[in-house]
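S.K.: Make a model of this:
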Amino acid sequence: MIEAVLRYVEERFGIPREIFNGFRFFSRGRDVWIVSEDVPELKHINRMGLRFARGGAENPKLTTAVIQIFGRHATRNTVSLDDEQLSRYLRGEDVEVGEVPGVERGQVIVMYGEDALGSGLYDGRRVKNQIPKARRIVSR
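M.R.: Okay, here's the model as predicted:
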């Protein structure tokens, strides 16, 4: 499963595997986790590291945290937002982006400038927001 998820990341987003040198991966159920190679393996620790992806090998979805850390290395299937779109996205709304040349339908990495914000589902004209509710900015 780990190999399939890493292949997906490389093929879908163009993030080279070398970016993950210095890390090790492990799976638990349908999730893949990432941890620094510097962290020793500890017998009595239930979980360590960061959830990398969920959904298994057939339908992996990168976590928001992983996208925010590694997404800046993506060379494919990214959607860049302007200021107005950014505001809507951070509030948890879907964002109209129109047709984006070279971007395939499906999971995309949402960018603002050089910053990777999270993921969305691109349908050819809009990005369905996938920022977890706990990470959204609520305007009052």
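
S.K.: can we go C-alpha only for contacts and neighbour counts from here?
M.R.: Will do.

S.K.: Helix, strand, or coil at Val5?
M.R.: Following DSSP: H, G, I helix; E, B strand; the rest coil, the label given to Val5 is helix.

S.K.: compare with the first, here's sequence two:
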Amino acid sequence: MDGLLAVVRPLCLALPEAHEERAWRGVRWRIRTRTFAHLLPIEGGHPPAYARAAGTDGPATVLTFHSAGAELAALQHSGPRFFDAPWGPQIVGMVLDPGPEVDPGELTELLTESYRLLAPRKLAERV
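M.R.: Sure thing, here's the model as predicted:
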């Protein structure tokens, strides 16, 4: 997970007023009190809700984020790398490891959109 954290962290922290916190498992990034990204490991089927949603008992590293509209629909139909998170209608999960190398451009786009969906309007307009 450390290698992926080194990729995801600077992308999230580059967004206005974003901050990082340790989550109950893994690391999350927030805009004020709203989580726009969460990176966590799945190991031995734990946490169970994530393992079921991602379709793996691990070891794996997943990233959850928010999406909406046409992008959400495209992600929901783009294959096993992406999965619907059962704890929110606009939350998507992405299996980052194991899998193909992560495209930083794609990751930037997904994280920026997640941020925009949750940030106050004035902050969202800055990105």
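
S.K.: Got a TM-score for the two of them?
M.R.: The TM-score (TM-score structural alignment, normalised by the length of structure 2) is 0.31; 68 aligned residues with a Cα RMSD of 4.8 Å.

S.K.: those strands in structure 1, which residues are they?
M.R.: In structure 1, the strands defined using DSSP state E lie at 23-28, 31-36, 50-54, 61-62, 78-80, 95-96, 106-112, 115-122, 126-129.

S.K.: which helices and strands does the longest helix anywhere in structure 2 pack with?
M.R.: Using DSSP state H to define each element, structure 2 has its longest helix at helix 104-118. In terms of contacts (3 or more Cα pairs under 8 Å, 6 or more residues apart in numbering; DSSP states H and E), helix 104-118 of structure 2 is packed against helix 2-13, strand 34-42, strand 60-66, helix 121-124.

S.K.: measure Arg28 of structure 2 to Arg9 of structure 2 for me?
M.R.: Here the criterion is Cα to Cα, to the nearest Å. By it, Arg28 of structure 2 lies 9 Å from Arg9 of structure 2.

S.K.: The two - which one has more neighbours?
M.R.: A side-by-side neighbour count of Arg28 of structure 2 and Arg9, using other Cα atoms under 10 Å, places Arg28 first with 23 against 17.

S.K.: picking that back up, closest to Phe70 of structure 1 out of the strands of structure 1?
M.R.: For Phe70 of structure 1, the closest of those is strand 115-122, at 8.0 Å, according to Cα to Cα.

S.K.: Does the closest one pack against any helices or strands, and if so which?
M.R.: When contacts are defined as 3+ Cα pairs under 8 Å, 6+ apart, strand 115-122 of structure 1 packs onto helix 64-70, strand 106-112, strand 126-129.

S.K.: can I get these in a markdown table with mean neighbour count?
M.R.: Converted to a markdown table, those look like this (neighbours: other Cα atoms under 10 Å):
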| stretch | mean neighbour count |
| --- | --- |
| helix 64-70 | 17 |
| strand 106-112 | 21 |
| strand 126-129 | 21 |
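
S.K.: Could you dump the ones you listed into a markdown table with distance to Phe52 of structure 1 added?
M.R.: Listed next are those as a markdown table, based on distance: least, Cα to Cα, whole Å:
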| stretch | distance to Phe52 of structure 1 |
| --- | --- |
| helix 64-70 | 6 |
| strand 106-112 | 14 |
| strand 126-129 | 19 |
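
S.K.: Which one, of those, ends up nearest to Arg24 of structure 1?
M.R.: Closest of those to Arg24 of structure 1 is helix 64-70, at 14.0 Å (criterion: Cα to Cα).

S.K.: Would you mind pulling up the elements that the closest one packs against?
M.R.: Secondary-structure packing of helix 64-70 of structure 1 (3+ Cα pairs under 8 Å, 6+ apart): strand 50-54, strand 115-122.

S.K.: Just say which of these is most tucked in.
M.R.: Most buried of the helices and strands packed on helix 64-70 of structure 1, by mean neighbour count (mean count of other Cα atoms under 10 Å): strand 115-122, with a mean of 23.
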